[in-house]
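Asks: What shape does this take:
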Amino acid sequence: MAVVVGFIPTDVGFKALAAAREQAERRGGPLIVVNVVRDGVTSDPRHANDQQLEIARDQLRQAAVRVEMRQDHTDDDIADVLLRVVTEEKAELLVLGIRRQNDLARHLLGLTVQKLLLAAPCEVLVV
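Replies: Model prediction:
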């Protein structure tokens, strides 16, 4: 069964990528890596550039399952894009990396993560 990971090019994003690889290999894959780029937003640190995507590919090169890297562009909600991919791929698991900035974990996680936790039609692993 498929594992989808919402990838952002940060330390926690790369940890989520490693966890997603492990889960995909355990479950028999494939692993779908999705970096969502919001159109019209030029300086978002969640957008992976070519070099960061290549680092992610290198991290996954020896994976024992098929890996698909996607960079989806949208002017929509990031959570909606990930939910669409999870549904299209019939994913068994969605993996997310969250930053551990306190303030009660940024008011209990943040809107995107909350939406994904509540609406995902599969298990969600938060790293």
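Asks: Going by C-alpha atoms from here, please, whenever you check contacts or count neighbours.
Replies: Noted.
Asks: Tell me, how many residues neighbour Ala2?
Replies: Burial of Ala2, expressed as a neighbour count using other Cα atoms under 10 Å, amounts to 23.
Asks: Tell me the helices and strands packed up against the helix or strand hosting His73.
Replies: Following DSSP states H and E, the helix or strand that holds His73 is strand 67-74. Applying 3 or more Cα pairs under 8 Å, 6 or more residues apart in numbering; DSSP states H and E, one finds that strand 67-74 makes contact with strand 31-38.
Asks: Tell me what angle the strand it packs on forms with strand 67-74.
Replies: For strand 31-38 and strand 67-74, the angle between their directions (axes from the mean of the first three to the mean of the last three Cα atoms, to 10 degrees) works out to 20 degrees.
Asks: please give me the structure for this one as well, since I'd like to look at both together:
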Amino acid sequence: MTILVAYVARPEGRAALDKGIEIATRRNEALVVVNAGPGGRDSHDGVVDGYEGERVADRLAALPVPAEFKHFVRGRGTVEEIEELVDTLPASLVVIGLRRRSPVGKLLLGSTAQEILLGVNCPVLAVKAD
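Replies: Down below sits the predicted model:
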């Protein structure tokens, strides 16, 4: 089985990565860290650049469990990529990071975290950044 971390280049993404590493190491499960976005004009600030991706990959290389970093920018949404990975890995757990948003912000922008919580076929652990 595999622990899947939905990673964004923000504090909540780093919190999810920390927790995913902790759980994968404790359970002796593989770890897959995924960063995804549609790209182009629809890209968002959570999509990692080359340096950030290298930092994550280097950190994963030092783990005592199999781990890999997947970065997708191929026209599909974050939720679609994660749902597909959950089914193909298969994933035993998805770890996501949460950030505070106002009720109006949630209404206007939607919530990727909510879509993941409701859409994937495995348990989801939501963590907050310090």
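Asks: Any idea what the TM-score comes out to?
Replies: The TM-score (TM-score structural alignment, normalised by the length of the first structure) is 0.87; 126 aligned residues with a Cα RMSD of 2.1 Å.
Asks: hey, where'd the helices end up in the second structure?
Replies: For the second structure, applying DSSP state H gives helices covering 11-27, 50-61, 78-88, 103-109, 112-119.
Asks: Ala16 of the first structure is in contact with Val95, isn't it?
Replies: Yes: look at Ala16 of the first structure against Val95 with Cα atoms under 8 Å: they come within range, at 6.5 Å.
Asks: tell me, what's touching the two both at once?
Replies: Any residue near both Ala16 of the first structure and Val95 by Cα atoms under 8 Å, 6 or more residues apart in numbering counts here, and that gives Val5, Val126, Val127.
Asks: Switch these over to CSV; also include neighbour count and distance to Asp76 of the first structure.
Replies: As requested, these are arranged in CSV below (neighbours: other Cα atoms under 10 Å; distance: Cα to Cα, whole Å):
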residue, neighbour count, distance to Asp76 of the first structure
Val5, 30, 18
Val126, 13, 22
Val127, 18, 24
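Asks: Among the residues you listed, which are located in strands?
Replies: Using DSSP state E, Val5, Val126 are the members of those that sit in strands.
Asks: So which of the shared contacts of Ala16 and Val95 of the first structure is the closest to Arg66 of the first structure?
Replies: Closest approach to Arg66 of the first structure among these (Cα to Cα): Val5, at 13.6 Å.
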